[in-house]
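**Student:** can't give you the sequence, but here's the structure:
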């Protein structure tokens, strides 16, 4: 077996020791064209150090070969040796035919550094030289998608898709589905996902189709795609929440709870699954089960506000005020923003006859609940009983403003005159 064949077999088998043993012979006995091909294969399989040895050798043999400088610079960037890579790229003049590749490599570098504006400038320079080059257009579309300029990215993907279905290993119909979904254009996304699924089925495509259908309120369709996804990949955890939510939107709360429990069995560390299980347990009149799920969600994230808020709501409705207060005071110690819980805290302290703390929380809650008559009713009577008539009068006026046809508030306001 010749050296080239042995090396290619070793690369494909991932045999690092054999690759290293053969590298010397490749450098000495294999022609430059084959050395270049082997370097590319090494890069594709992730053997960057060995590929760099070959490219460095080829650069020594062909010091003026521009393409080798670009390839070496790209490889060095992957290895984190940016300074040397930039030195190679900057040494290539604008007059070289390969200069658009230089600009694209620089754009990739700046994009990796988060310097998106500079990256776009380099891509635009390259497109001025080769305005109809699909690879450059695709690179710019990828950048625009990454920085959230979805409609511009979609236009470029559409333009490329007129002439080709696939570029750089990416099927454009799939990318169009992704960019429309990312931009919130779910009807367009759904159309492209269904087109993509005609060619091939994959978990990501099925999830994208299910999610887009859900956002378009096509819940039966979302269920169908999510079920197909669950069958194809039972460990695609996001499918369970989406499937449960779809059943819930169809008011099949029993099925929604069943699905979310199945999801928790697959992924016991996803706080969102526990939160939704808590909410569905409430819908199914299972408050004790709901509480358990919510506490598990909070155990996974002690600052999970939506779970905390739901749990406190349950505790407050059951007048378990000591537990509400205990939770509030723990959050205070942790310097957590519990302002959303102020109304519950105020009510619990009030019922526990800790009027000083109740007053503190009523005042905090008033800012967020000025438009809530139920809260204002509790607050105004608390203020009256606490002897704060001027403040009570202000809250009474707010009640009258919100419900001018309610005689009780008019009567209450008159008592202050």
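**Tutor:** Arrived safely, thanks for sending. Treat the numbers as computed from the prediction; the structure is a model and nothing was measured.
**Student:** Only C-alpha atoms from now on, for both contacts and neighbour counts.
**Tutor:** OK.
**Student:** tell me the centre residue of the chain?
**Tutor:** The geometric centre of the chain, computed from its C-alpha atoms, lies nearest to residue 182 (Cα atoms, centre = their mean), at 9.8 Å.
**Student:** surely that one meets residue 149?
**Tutor:** No - between residue 182 and residue 149 there is no contact, the gap being 9.8 Å when judged by Cα atoms under 8 Å.
**Student:** still on that earlier bit, look up how far residue 106 lies from the residue nearest to the centre of the chain.
**Tutor:** Noted for residue 182: a distance of 26 Å to residue 106, by Cα to Cα, to the nearest Å.
**Student:** what's the answer for residue 73, then?
**Tutor:** Noted for residue 73: a distance of 10 Å to residue 106, by Cα to Cα.
**Student:** the more surrounded of those two?
**Tutor:** When neighbours are counted by other Cα atoms under 10 Å, residue 73 comes out ahead of the other of residue 73 and residue 106, with 25 against 22.
**Student:** Quick check: that one vs residue 218, distance?
**Tutor:** Applying Cα to Cα, the value for residue 73 to residue 218 is 49 Å.
**Student:** ok, back up a step: nearest residue to the residue nearest to the centre of the chain other than its sequence neighbours?
**Tutor:** Closest residue to residue 182 in three dimensions, ignoring its sequence neighbours and counting by Cα to Cα, 6 or more residues apart in numbering: residue 150, at 7.2 Å.
**Student:** try this one next to it:
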């Protein structure tokens, strides 16, 4: 038995690193080059890269024409963060070398690692020209374009691999990538078909989630619920499924189920802003306004500047006549940033109902430039100016309203009566 074989036995079976190191030194001195090459490959695969590097460097010194050794050493250099060394090693591989295409692939990987995808693409295209039927090159190009979000360019390479009967490469399921690529292109129905054609064992949690999202996107709510419920049963801590499942249930008006899903999801991700907003929405729709307020407050506790939620909660307070709560909410918001126009309108209503007319007038006027074309706002404004007997302001509000709704005879009569007053 060679020293290399003995070393691997000590490593893999006995887990005896002390004696394995001694046998490694003996292997370097006494084993033939082919045996050492095999040992280097196995150590590299097992993650013993310093030892693999020593073997490949020794073999390269003895056989400088063996460019495949340079590709191994380059990969080890990249793993160590030494991209310059990797590029130098690969640049030494000449076009007439049998390892030239392999070197181009390795060089493309290095440049992609360095964040220079245009050079990576150039190297892969050269490799494709030299070896047009090599599946690994099609895969590398597909993955590059997929990573860059250039889905239309990735698609034909994934399709070519599938046509060649390549189901998996580098632990990537080609059908999964094909589905994700089609989804990225917006071809949702074709993406669904690609996912549905996958064997059961290829439907991991991520893929099942993507399929559920595609059903949701295409408003196939029943299929979305079925798919995402299966994911929930198999992987209940897969947090992203819960907002999607709740949306699918709400799509079928199953609001009680959607609220239950929100609560379960918050058990796994209590700070999920999406779930809190959905919970507010669904609780409001089923009339459970106390629960809606709880959702809103939790969201605002973690994101006090969420203006959409502030407006939604304010709208609820105005609807329910909770004017003190509304004024407190919007006063706090005003201290942090300029209010949204809807907030001026809302706080004006609350001040008016609390008979704080100066504050109400101030905020109605602040809202006016933004809502002068909104007839609902103008009706509120007309009613307010009537209540405080502000004749000139009332005339101006009526004039603006009648410009938008000239057929409202009641308002026209009010306007005419005001004009006739002395």
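**Tutor:** On my side now, so go ahead. The structure presented is a predicted model; accordingly, all values stated were derived computationally and were not measured.
**Student:** The residue nearest to residue 182 of the first structure - how many residues pack around it?
**Tutor:** The local packing of residue 150 of the first structure (other Cα under 10 Å) involves 24 other residues.
**Student:** and what of residue 267 of the second structure?
**Tutor:** Residue 267 of the second structure - counted by other Cα under 10 Å - has 13 other residues nearby.
**Student:** Show me what the residue nearest to the centre of the first structure aligns to in the second structure.
**Tutor:** Superposed on the second structure with TM-score structural alignment, residue 182 of the first structure falls opposite residue 184.
**Student:** Where in the second structure does stretch 284-301 of the first structure align, residue-wise?
**Tutor:** Following TM-score structural alignment, the aligned partner range for stretch 284-301 of the first structure in the second structure is 286-303.
**Student:** just checking, residue 298 of the second structure touches residue 276?
**Tutor:** Yes - Residue 298 of the second structure sits in contact with residue 276 when judged by Cα under 8 Å, with a separation of 7.4 Å.
**Student:** who's more crowded, those two?
**Tutor:** Of the pair residue 298 of the second structure and residue 276, residue 276 is the one with more neighbours under other Cα under 10 Å, namely 26 against 16.
**Student:** Quick check: the gap between the aligned residue in the first structure for the more buried one and residue 123 of the first structure.
**Tutor:** Aligning on TM-score structural alignment places residue 276 of the second structure opposite residue 274 in the first structure. Between residue 274 of the first structure and residue 123 of the first structure the distance, using Cα to Cα, works out to 45 Å.
**Student:** repeat for residue 325 of the first structure
**Tutor:** Taking Cα to Cα as the measure, residue 325 of the first structure falls 58 Å from residue 123 of the first structure.
**Student:** same check, this time on residue 380 of the first structure
**Tutor:** When Cα to Cα is the yardstick, residue 380 of the first structure and residue 123 of the first structure sit 63 Å from each other.
**Student:** For the stretch 151-300 of the first structure, which segments are assigned as helices?
**Tutor:** Per DSSP state H, counting those that start in this stretch, the stretch 151-300 of the first structure has helices spanning 172-182, 186-199, 203-215, 219-232, 238-249, 253-266, 271-283, 287-300. These are given in chain order.
**Student:** Save those helices as CSV, and put in distance to residue 114 of the first structure too.
**Tutor:** Output for these, formatted as CSV (distance: least, Cα to Cα, whole Å):
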stretch, distance to residue 114 of the first structure
helix 172-182, 19
helix 186-199, 27
helix 203-215, 26
helix 219-232, 34
helix 238-249, 29
helix 253-266, 36
helix 271-283, 30
helix 287-300, 31
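**Student:** Out of the ones you listed, which is closest to residue 348 of the first structure?
**Tutor:** Using Cα to Cα as the criterion, the shortest distance between residue 348 of the first structure and the helices of the stretch 151-300 of the first structure is 18.2 Å, found for helix 287-300.
**Student:** tell me what that closest one is packed against?
**Tutor:** Contact analysis of helix 287-300 of the first structure by 3 or more Cα pairs under 8 Å, 6 or more residues apart in numbering; DSSP states H and E lists helix 271-283, helix 305-317 as its packing neighbours.
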